[in-house]
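# after the sequence you'll find the predicted model.
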Amino acid sequence: MSCKDQEQNELIADVYETSASGNQLTLVTEFEKLDSTSLIKIDPDQKFQTITGFGGAFTESSAYLLNKLSKKNRDTILQAYFSEEGANYSLCRTHMNSCDFSLGQYSYTPTEDKDLKDFSVKEDMDDLIPMIKEASAISKDGFKLFASPWTAPPWMKDNKEWVGGKLLPEHYPTWALFFSKYVDAYKEEGIDLWGFTVENEPLGNGNNWESMHFTPDEMTDFVVNHLGPKLETDGKGDLKILGYDQNREHLSEWVDSQFKNEETSKYFDGTAIHWYASTYEIFADELQNAHSKAPDKLLIQSEACIDAQIPVWKDDAWYWKKEATDWGFTWAPEKDKHLHPKYAPVNRYARDIIGCLNNWVDGWVDWNMVLDTKGGPNWFKNWCIAPVIVDPDKDEVYFTPLYYTMAHFSKFIRPGAEVLGVNKTDDDLMVSASKNTDGSIAIVVFNEGKEAKNFTLSLNNETKNMGIKGQAIQTIVIPSSK
């Protein structure tokens, strides 16, 4: 073979790496040469789901903290999340009424009135709405925004409480009207909604913070007979409605109800899921079943975070170590304890997102974008970690390795991308590949182990020999061949 032939067969690619050794979305051009190598072959003819997007959540807690920072640091954070140069988030969530990551409990309709004449989003005017609008101004391509209620106001519920209870049947139409009014109120502020989840965690949260319970059939009834028709009647039928919105281990019973027949499926555009059932198990069978049940519907990871942990400040190494615990480490029933071992936060994010992409999930949304050094503010003191941690008293910002991990997906895999087939010979490497609408291909490789690895990347009879450090995540970008 001539040198010219070799040059023609060399795959052109840029490699960006984040690693425990210190890389942060660093462009890598040289790779350690090892004795052994494996093969990663991309199959562009094998196509799976179309990507909706990646991103995080606008919460009152995050927005409040941004307001306490200097303009310089506030801008730095928003640019990091929403600019093309940054993570370029494309799918985001927010809460309707208060949630645990609010400063206190509130509703847009505190007064009992079925016509909701006093509906107002004034609670969001100081913090949440300005954060969303600034992010929108920064985002060149824009992002899809969906909203989730944690609970209806207590006066609509059977227990008259913020926590637990059910929506009274007489208020099913009232609650549907609430959604419609929310769309109008946000539109008046210059914010367009893409859709909703019907209820955050309808199975409850252990009666700790804002919640409201639905069974699968109760939620289906509400959507099919009230929410869907109301939005349609009000000219908002193009808004997406996502059912369920809780942990994956119960996913089957919800998709069975939502997509039972043509009538029940009509108003559901898809299903939302969370990851809190395990620190390592992605429940691939549940994801595969959900896709099989409704192959044309969306399947979106709507919330994930390192929960039940106070953030570790400016110590990147901690985020790569298996020292984090979650709620289940302490509180899970004995039969489920094995699902909640200690874990490394970066590993959990990288493994879960790749696992989701390889099992039909088309969107993946992180929880709070910004929290303080205590893991709040949170009125219930339900401390968690966000990719960006701030100390508002000192006006300091810490971009944790979780920020860079998210950016490996959100920055390079854009809405409309198609997930491609991948064949690999090293079971210890996690890999997912997607082809963007501009023809470029983004391949994410995660090496959880501590030893470096070499591999040959193959696409359309072109190859490139490369490698990945131990404890590292890479995004390999192959430009369009057009």
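In hand now; what should we look at?

# could you use CA atoms for every contact and neighbour count after this?
Fine.

# tell me how many other residues crowd the closest residue to Glu210 other than its chain neighbours.
Excluding the flanking residues, the one nearest Glu210 by C-alpha to C-alpha, 6 or more residues apart in numbering is Val163, at 4.7 Å. Number of residues near Val163 (other C-alpha atoms under 10 Å) recorded here: 22.

# Val163 belongs to a strand, doesn't it?
No. Residue state for Val163 (DSSP: H, G, I helix; E, B strand; the rest coil) corresponds to coil; a strand is not indicated.

# hmm, Pro202 and it touching each other?
No. Val163 is beyond contact range of Pro202, at 11.5 Å (criterion: C-alpha atoms under 8 Å).

# anything in contact with each of those two?
Both Val163 and Pro202 are in contact with 211-212, where contact means C-alpha atoms under 8 Å, 6 or more residues apart in numbering.

# still on that earlier bit, mind listing what the residue nearest to Glu210 touches?
Contacts of Val163 by C-alpha under 8 Å, 6+ apart are 151, 207-212.

# of all those residues, which comes closest to Lys240?
Taking C-alpha to C-alpha as the measure, Lys240 lies nearest Thr151 of these, at 19.2 Å.

# residues near that closest one, how many?
The number of residues packed near Thr151 is 30, by other C-alpha under 10 Å.

# these two touch, right, it and Asn205?
No. With contacts counted by C-alpha under 8 Å, Thr151 stays clear of Asn205, the gap being 11.7 Å.

# overlap in contacts of the two?
Ser211.

# in which helix or strand does the nearest residue to Val198 once chain neighbours are set aside reside?
Once flanking residues are discounted, Val198 sits nearest to Gly243: 5.8 Å by C-alpha to C-alpha, 6+ apart. Here Gly243, judged by DSSP states H and E, is contained in strand 240-247.

# contact partners of that strand?
Taking C-alpha under 8 Å, 6+ apart as the rule, strand 240-247 contacts 194-203, 216, 219, 228, 251, 254, 258, 267-277, 298, 302.

# and for stretch 390-409?
Here stretch 390-409 makes contact (C-alpha under 8 Å, 6+ apart) with 18, 24-25, 54-55, 65, 68-70, 73, 86-88, 313-314, 316, 319, 345-346, 349-350, 370-373, 386-389, 444, 473-475.

# now those: which count as buried?
18, 24-25, 54-55, 65, 69, 73, 86-88, 313, 316, 319, 345-346, 349-350, 370-373, 386-389, 444, 473-475 (16 or more other C-alpha atoms under 10 Å).

# cross those residues against strands and list the overlap.
Judged by DSSP state E, the subset of those located in strands is 18, 54-55, 370-372, 388-389, 444, 473-475.

# how about these in JSON lines, adding distance to Asp127?
Formatted as JSON lines, these follow (distance: C-alpha to C-alpha, whole Å):
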{"residue": "Thr18", "distance to Asp127": "32"}
{"residue": "Phe54", "distance to Asp127": "23"}
{"residue": "Gly55", "distance to Asp127": "19"}
{"residue": "Val370", "distance to Asp127": "13"}
{"residue": "Leu371", "distance to Asp127": "14"}
{"residue": "Asp372", "distance to Asp127": "16"}
{"residue": "Val388", "distance to Asp127": "17"}
{"residue": "Ile389", "distance to Asp127": "17"}
{"residue": "Val444", "distance to Asp127": "35"}
{"residue": "Ile473", "distance to Asp127": "34"}
{"residue": "Gln474", "distance to Asp127": "35"}
{"residue": "Thr475", "distance to Asp127": "34"}
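
# presented hereafter is structure B, for comparison with structure A:
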Amino acid sequence: MKLIFNLKMTTLLILALCCLSYCSDVEKEDNGGTTPPPEPPVAGDVTMYITTNTRSQDFKKQTVDFSTKDNMSPTTLKLEPGTRYQTMDGFGAAVTGSTCYNLMQMTQENRTKFLKETFSTTEGMGQSYIRISIGCSDFSLSEYTCCDTPGLENFALTSEETDYVIPILKEILAINPDIKIMGSPWTPPRWMKVNNLTDLQPFNSWTSGQLNPAYYADYADYFVKWIQAFEAQGIKIYSVTPQNEPLNRGNSASLYMTWQEQRDFVKTALGPKMETAGLNTRIYIYDHNYDYDRNKPENADQGQYPLKIYEDAAAAEFITGAAYHNYGGNKEELNFIHQSRPDKELVFTETSIGTWNDGRNLEVRLIDDMREVALGTVNNWCKGVIVWNLMLDTDRGPNRDGGCQTCYGAVDIDRSNYSTITRNSHYYIVGHLSSVVKPGAVRIGTSGFSESGFYYSAFENPDGTYAVVLLNSTSANRMITLDDGSHHFAYEVPAKSVISYRWKK
């Protein structure tokens, strides 16, 4: 009997060992290769999104609960909702003709998936403000305006709008109906251009030239017709700028427009014509660099371009604020402009990554772009942040001769299959803002934690939630506590990472 018992025990032991070995093999198979095990359901008081510059965490959603202990942490960032700054309009990228072309090469399924990831407020980043060109830009399929034949009776949307831009905008609006859209022209119709304001000779070129004062009224009507044509398609235009980069003659499509010219155009034509048409589209002037391109002799008197226009009360009446790019100068100019005219708004409307600034190197660009572009503009009073092309292909196009041949998109799509997408820094920095900071949010004050290499901004959303976007540009993890006066929680912020938080009061 004892022998039989021992044999049974031995058999059971062998079976148990085999089962353990099999289960272990199954676990290795499930967790091996490039397919991670499914993450457990995420639940907690605070929702967070984390991106490290190595992509070890790639916009990863996490949660943490409020602490029930007294807060004694020396690294506490305390929210001060009684200190209030600007109200936010939104964050996004330019939906250029090139972007729309690339999106239209994708399968419907893949395109919808990407657009939801980008614009959905429930299934994605919730990007909320985009910029499009009025006519062509250097990222269009051709040079064109909507009235290339002289006479406004010839105004009409082109195939680039009807086949690419408008269908994509409609798909975006179906996902996020509250998206804001800004329009900016690179050039007026060529028949409205002259070589200079002295000779007033016709200037039949896409590049450079100046707007003939005799056509101010016609060009203002052109804006009105363009806005109305898009609205007829169910696409509301939230804002416009009179000219993209008015001090840059050299783009593939461009127009030189001094502050004196822009003042007169807005005051005598654009503002009154839009008002008469019953349009409430906002006008943001300037739309160019922090340094006013004063390295070019002809721009020597163009410094503080918006402030000089605001001095004319009749012009200022039609103007909501000013728009800026960062291809020259320092973001501190934004603060100077705000302090000079706090009644006028600021928006940031363009920045690029490319071959010149190691644009596809996330280890460098995530940190620099979050500090300078995202948090740097918001903390200097910008209500909105818009980066350049949402999507380019892996050949940095389509693009135009004479325009930027070296730019990357916020994302790049593989031209060989129009399926594989690489997400670059600009996609992440906008997403980290838009995912937790909603249109109508107010930037609020903070106190307490302040260390070199950490940058942040705090907000109160219209629904009463709080949001904080924080950059750790140092090479060390750091435990940081956030405290809103009613709740507090701690989380270890990874080295060289961006983290966005949102929680209910």
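That came through, no problem. Quick caveat: nothing in here was measured; it's all calculated off a predicted structure.

# Gly190 of the first structure: neighbouring residues, count only.
Gly190 of the first structure has 13 neighbours, counted by other C-alpha under 10 Å.

# show me what it aligns to in the second structure.
Counting by TM-score structural alignment, Gly190 of the first structure lines up with Gly234 in the second structure.

# cool, and Val397 of the first structure?
Under TM-score structural alignment, Val397 of the first structure pairs with Thr420 in the second structure.

# can you check Leu39 of the first structure too?
Aligned partner of Leu39 of the first structure by TM-score structural alignment: Thr76.

# closest to Lys4 of the first structure among the ones in strands among the buried ones among the contacts of stretch 390-409 of the first structure?
After measuring those against Lys4 of the first structure - C-alpha to C-alpha - the closest member comes out as Thr475, at 27.9 Å.

# name all residues that make contact with the closest one.
By C-alpha under 8 Å, 6+ apart, Thr475 of the first structure lies in contact with 15-17, 408-409, 412, 442-445.

# same check on Phe449 of the second structure?
74-78.

# quick one: which of those sit in strands?
Judged by DSSP E, the contacts of Phe449 of the second structure include 76-78 as members of strands.

# ranges for the helices of the stretch 251-400 of the second structure?
259-265, 271-276, 305-310, 313-316, 332-340, 362-369, 376-378 (DSSP state H, counting those that start in this stretch).

# no no, the stretch 101-250 of the second structure
108-119, 159-160, 166-175, 216-232.

# Thr377 of the second structure: which of those is closest?
Of all the helices of the stretch 101-250 of the second structure, helix 108-119 comes closest under C-alpha to C-alpha, at 21.2 Å.

# could you export the helices of the stretch 101-250 of the second structure as CSV, including distance to Gln405 of the second structure?
Below are the helices of the stretch 101-250 of the second structure laid out as CSV (distance: least, C-alpha to C-alpha, whole Å):
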stretch, distance to Gln405 of the second structure
helix 108-119, 25
helix 159-160, 20
helix 166-175, 24
helix 216-232, 28
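
# show me the one of those that comes nearest Thr149 of the second structure.
Closest to Thr149 of the second structure of the helices of the stretch 101-250 of the second structure is helix 216-232 (C-alpha to C-alpha; 12.6 Å).

# the closest one vs the first structure, mean deviation?
Superposing on the first structure and averaging over aligned pairs (mean C-alpha distance after the TM-score superposition for the first structure), helix 216-232 of the second structure comes out at 1.0 Å.

# ok, residues contacting that helix?
134, 146, 152, 155, 157, 188, 192, 236-237, 265, 268-270, 273-274, 277.

# same check on stretch 103-119 of the second structure?
By C-alpha under 8 Å, 6+ apart, stretch 103-119 of the second structure touches 123-128, 164, 168, 171-172, 175-176, 391, 418-419, 431.

# against the first structure, where does stretch 102-110 of the second structure fall?
Going by TM-score structural alignment, stretch 102-110 of the second structure sits over residues 65-73 in the first structure.

# residue closest to the middle of the first structure?
The residue lying closest to the centre of the first structure (C-alpha atoms, centre = their mean) is Val365, at 1.1 Å.

# quick one: contacts for the counterpart of it in the second structure?
Aligned counterpart of Val365 of the first structure in the second structure: Ile386 (TM-score structural alignment). Listed by C-alpha under 8 Å, 6+ apart, the contact set of Ile386 of the second structure reads 91-94, 129-131, 348-351, 430.

# before we move on, what SS does Tyr427 of the second structure have?
helix.

# for Phe114 of the second structure, see how far away it is.
Note on Tyr427 of the second structure: its distance to Phe114 of the second structure, by C-alpha to C-alpha, to the nearest Å, is 12 Å.

# equivalent analysis for Thr355 of the second structure, please.
Using C-alpha to C-alpha, Thr355 of the second structure is found at 25 Å from Phe114 of the second structure.

# how far out from the middle of the chain is the match of stretch 102-110 of the second structure?
The chain centre lies 24 Å from the centre of stretch 65-73 of the first structure; the measure is C-alpha atoms, centre = their mean, to the nearest Å.

# nearest residue to the match of Gly190 of the first structure in space, please, no chain neighbours.
Using C-alpha to C-alpha, 6+ apart, the nearest residue to Gly234 of the second structure is Lys170, at 7.9 Å.

# kindly state which residue of the first structure is aligned to the one you found.
Lys170 of the second structure maps onto Lys133 in the first structure, with residues paired by TM-score structural alignment.

# that match contacts Asp192, doesn't it?
No. Counting by C-alpha under 8 Å, Lys133 of the first structure stays clear of Asp192, with 10.2 Å between them.

# who has more neighbours, those two?
Ranked by neighbour count (other C-alpha under 10 Å), Lys133 of the first structure and Asp192 place Asp192 first, with 17 against 14.

# so what's the more buried one closest to, chain neighbours aside?
Closest to Asp192 of the first structure by C-alpha to C-alpha, 6+ apart is Tyr186, at 6.7 Å.

# what about that neighbour, how many residues nearby?
Around Tyr186 of the first structure there are 16 residues (other C-alpha under 10 Å).
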